[in-house]
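Engineer: Sequence isn't available, so here's the structure alone:
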């Protein structure tokens, strides 16, 4: 160890205070009942990245020149590993404790609608520690969990020591709700209200508060957050710069000669495509076809006569897509994202494919989730475009750096293996 670096009051205060500030800013420590180890794994990674920056900044602040930087990196990695192991053990302990009957809460539901079956899936999961007692509703039911009319709930809640009450707003009048609120407040019972969804709930929905008014945001996009957007842009600039300098710097002149020898025309093929917020940009590719008038209207098909001999190799290996790293560097695209479509196809699909334009909430990518799942290239049947859009929307809603790295790795793997629809 190096006492001058770690075993002194300023260092101890700095490392601990910075940890507390960062964890507080990320709202890291509050643990919800339905939280598991993987629930906030993205937040854990953000914490390690941000704290890592603060950790190594201390060397610069105190003008410390560590003799062995690998040693200090190892110390930081050990800290992260120990914290991760602690979280695994913590959640495993909570799970086992609840499975053995500890840390549970008794719950009832007031008012029955079609959401009851969905919320029962949560209550019936022993990991969460809920004990579902049943439901009250003024409509009679033969269900074994039916407990009686709504008016009967008050006595039952007191007699059975119910901890939480879930109310279906659509089944209760304003006066009923107010009575339940007053009753819960006066008896130390938590009251939770299930709003009338009108079949509009989505997996990406969040609740925001405008003053005291709850507002449902049906389309939460992780990349709209400043940190995620900026971090992804930094990654894009660094990654694209490396590819341009180490690969395209010598590949461009080589392919210029090979492409020119086979067919007349430019080295690059540029095409108007739609990107972020449906804005148009010039998408760059190595030209893999003979110059033709259908390039902006018709996608390449199997055994397409327009594709040149060198073009078949470029398309089979996806090398024709590499100039799009210039688009990434300029900010029109990202390394990973939904593939950009030509203008004509966007005009067609936004009318015929439900939720098609959701994919334009983020920048298009050189590769994407749909592509690694096999939905690339020619659209042969309606399910091809439907599955592609489904996966594009899933990426928009579930973006993370881990997902990006997985997509990049599988894209490289598939390029070496060869893909059936790469033609």
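Structural biologist: Alright, I've got the coordinates. This structure is a prediction, so every number in the text was calculated from the model and none was measured.

Engineer: can we go C-alpha only for contacts and neighbour counts from here?
Structural biologist: Fine.

Engineer: In the strand or helix carrying residue 23, which of the residues would be classed as buried?
Structural biologist: Assessed by DSSP states H and E, residue 23 sits inside helix 9-25. For helix 9-25, a neighbour-count test (16 or more other Cα atoms under 10 Å) marks 11, 19, 22, 23 as buried.

Engineer: same question, stretch 272-280
Structural biologist: Buried, per 16+ other Cα under 10 Å, within stretch 272-280: 272, 273, 274, 275, 276, 278, 280.

Engineer: Put this next to the first one:
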């Protein structure tokens, strides 16, 4: 299972950003502002800070980011703050503030922000070094000067949180690609660093295939060989260059925060505004139609392949095949009320509780039954990549014609193809478009809704 460097930051980084904005707005009190001018400057500062920090990666600080890099982005942001401040007073020339006052404001507020940023970075490093928490279990494949430098980087920099478990040498007759794969699975390895210089093209493809299907983060120490992939990221660990095979747009603290904010906003609206009064009505109808519970819960696979209970309004008679057999168009298990609930997608509404609990997202790859996940993982290449993000109530595949029953192998292959495209190309705008298309399909009906 992948352990991502940034997922644990999705609340911390937005919290730090909020504190930074409060510092900027707070020190603006030093200016001789009227109430109207202060409000105007606060709103301008809020948006200009968010835009500039996001555009120039002010909060893109990871466990392996060197302190020099942090000081560099602080310096760039300092000049951007001065530029934005002077731009404001240039636009609103009627607000009379001296140049010295603007520079003092920028130096004081940015100084506090810089101290806070560096302090938090160092505290987290001490936390990893002394308590051994927040660590990633890694292995290195290969034995050459580059892997030796990376090995030394991990061993002599425990504050970065990389726990080197093994350095495997493929030149050793006892070490094969199969034994490496077995070692990774048996030792709960999060990241694998490979020296391309010691891998054949066939072995590279085999490792990529294995990593994709087992949710392992695969990174390469480059040489003159070429790896073709849509998403590559070039990073430095110390002075050792590293190529990361797959980088996802959602794997940044800001994007994780924005997606979670969208999920909470929509799910709270549905739970409070719709389910609060609709649930009792549906419950009465379900109970009157057939015997059994109001809600149906089923184990499904979520992010990282972890299992969770997915909730629905019960639409079928109580039966013993619910965890193994999909619903079909002429399914005799479906009740009269259940047929209406499924056609209108009302049976899916309780999944907004899953969204509130954090097991699901409003938009994402649809979760499958555990039995189907195990089956498809062996039948469909890269099927497990769907689990790099939270599953969704709706998804790109569903609004593209691949909702409901999987009748042929072509159906699941196309669903996975759309899901992987979503994972690799996610954006908030894409989520909003999918939500809008889902709403339209619910209003006008969907042939696959049964």
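Structural biologist: Structure's in. What do you need? None of these values were measured; they are calculated from a predicted model.

Engineer: mind listing the helices for the stretch 301-423 of the first structure?
Structural biologist: For the stretch 301-423 of the first structure, the helices defined by DSSP state H, counting those that start in this stretch cover 309-316, 324-330, 343-352, 369-372, 382-398, 401-417.

Engineer: Oh, that last question was meant for the stretch 1-150 of the first structure, not what I typed.
Structural biologist: 3-6, 9-25, 41-61, 69-99, 115-123.

Engineer: do you know how far the equivalent of residue 249 of the second structure over in the first structure is from residue 206 of the first structure?
Structural biologist: Alignment of residue 249 of the second structure against the first structure is given by TM-score structural alignment, with residue 222 as its counterpart. Per Cα to Cα, to the nearest Å, residue 222 of the first structure is found 11 Å from residue 206 of the first structure.

Engineer: Which of those two has more residues huddled nearby?
Structural biologist: residue 222 (18 against 13; other Cα atoms under 10 Å).

Engineer: one step back: which residues outside the helix holding residue 23 of the first structure are in contact with it?
Structural biologist: 5, 6, 29, 47, 50, 51, 54, 55, 58 (Cα atoms under 8 Å, 6 or more residues apart in numbering).

Engineer: Among those residues, the buried ones, what's the PyMOL command?
Structural biologist: Of those, the buried ones go into a single PyMOL selection, burial set by 16+ other Cα under 10 Å:
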select buried, resi 5+47+51+54+55+58
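
Engineer: okay if I get the contacts of helix 9-25 of the first structure as TSV plus distance to residue 93 of the first structure?
Structural biologist: Shown next, in TSV, are the contacts of helix 9-25 of the first structure (distance: Cα to Cα, whole Å):
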residue	distance to residue 93 of the first structure
5	35
6	32
29	17
47	23
50	28
51	26
54	31
55	30
58	35
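
Engineer: From the chain's centroid, how far away is the helix holding residue 23 of the first structure?
Structural biologist: 29 Å (Cα atoms, centre = their mean, to the nearest Å).

Engineer: same deal with stretch 241-261 of the second structure?
Structural biologist: 6 Å.

Engineer: Any buried residues in that stretch, and which?
Structural biologist: 241-246, 250-260.

Engineer: any idea how far the match of residue 249 of the second structure lies from residue 24 of the first structure?
Structural biologist: Distance from residue 222 of the first structure to residue 24 of the first structure, by Cα to Cα: 20 Å.

Engineer: one step back: okay, the helices of the stretch 301-423 of the first structure, which one's buried deepest?
Structural biologist: helix 369-372 (a mean of 23; mean count of other Cα atoms under 10 Å).

Engineer: Mean per-residue distance, that helix versus the second structure.
Structural biologist: Once the two models are superposed, helix 369-372 of the first structure sits on average 0.3 Å from its counterpart in the second structure (mean Cα distance after the TM-score superposition for the first structure).

Engineer: Report the aligned residue range of the second structure for that helix.
Structural biologist: So helix 369-372 of the first structure sits over residues 396-399 in the second structure, by TM-score structural alignment.

Engineer: ok, now which ones touch the residue nearest to residue 402 of the second structure when sequence neighbours are not counted?
Structural biologist: In this structure, residue 402 of the second structure finds its nearest non-sequential neighbour in residue 415, 5.9 Å apart by Cα to Cα, 6 or more residues apart in numbering. Taking Cα under 8 Å, 6+ apart as the contact definition, residue 415 of the second structure lies against 397, 398, 402.

Engineer: Go again with 10 Å.
Structural biologist: 365-366, 383, 386, 395-398, 400-403, 406, 409, 421 (Cα atoms under 10 Å, 6 or more residues apart in numbering).

Engineer: closest to residue 208 of the second structure among these?
Structural biologist: residue 383 (13.3 Å; Cα to Cα).

Engineer: Map the closest one onto the first structure.
Structural biologist: In the first structure, residue 383 of the second structure lands on residue 356 (TM-score structural alignment).

Engineer: how far away is its match from residue 336 of the first structure?
Structural biologist: 18 Å.

Engineer: which one of those two has more residues nearby?
Structural biologist: residue 336 (24 against 19).

Engineer: Next up, the contacts around the more buried one.
Structural biologist: Counting by Cα under 10 Å, 6+ apart, residue 336 of the first structure makes contact with 232, 236, 328, 363-369, 395, 399, 401, 403-405, 407-408.

Engineer: nearest residue to the counterpart of it in the second structure other than its sequence neighbours?
Structural biologist: Using TM-score structural alignment, the equivalent of residue 336 of the first structure in the second structure is residue 363. Among residues not flanking residue 363 of the second structure along the chain, residue 392 sits closest, at 4.3 Å (Cα to Cα, 6+ apart).

Engineer: about what we covered before: now the match of residue 336 of the first structure: how far from residue 414 of the second structure?
Structural biologist: Distance from residue 363 of the second structure to residue 414 of the second structure, by Cα to Cα: 18 Å.

Engineer: what number of residues lie near the closest residue to residue 404 of the second structure other than its chain neighbours?
Structural biologist: Once flanking residues are discounted, residue 404 of the second structure sits nearest to residue 448: 5.8 Å by Cα to Cα, 6+ apart. Look at residue 448 of the second structure: counted by other Cα under 10 Å, it has 15 neighbours.

Engineer: so how far is residue 345 of the second structure from residue 448 of the second structure?
Structural biologist: Residue 448 of the second structure is 11 Å from residue 345 of the second structure, by Cα to Cα.

Engineer: What of residue 155 of the second structure?
Structural biologist: Distance from residue 155 of the second structure to residue 345 of the second structure, by Cα to Cα: 54 Å.

Engineer: Please identify which of those two sits among more neighbours.
Structural biologist: residue 345 (18 against 14).

Engineer: Now do the same for that one: its match in the first structure.
Structural biologist: Using TM-score structural alignment, residue 345 of the second structure pairs with residue 318 in the first structure.

Engineer: Sweet, I'm off.
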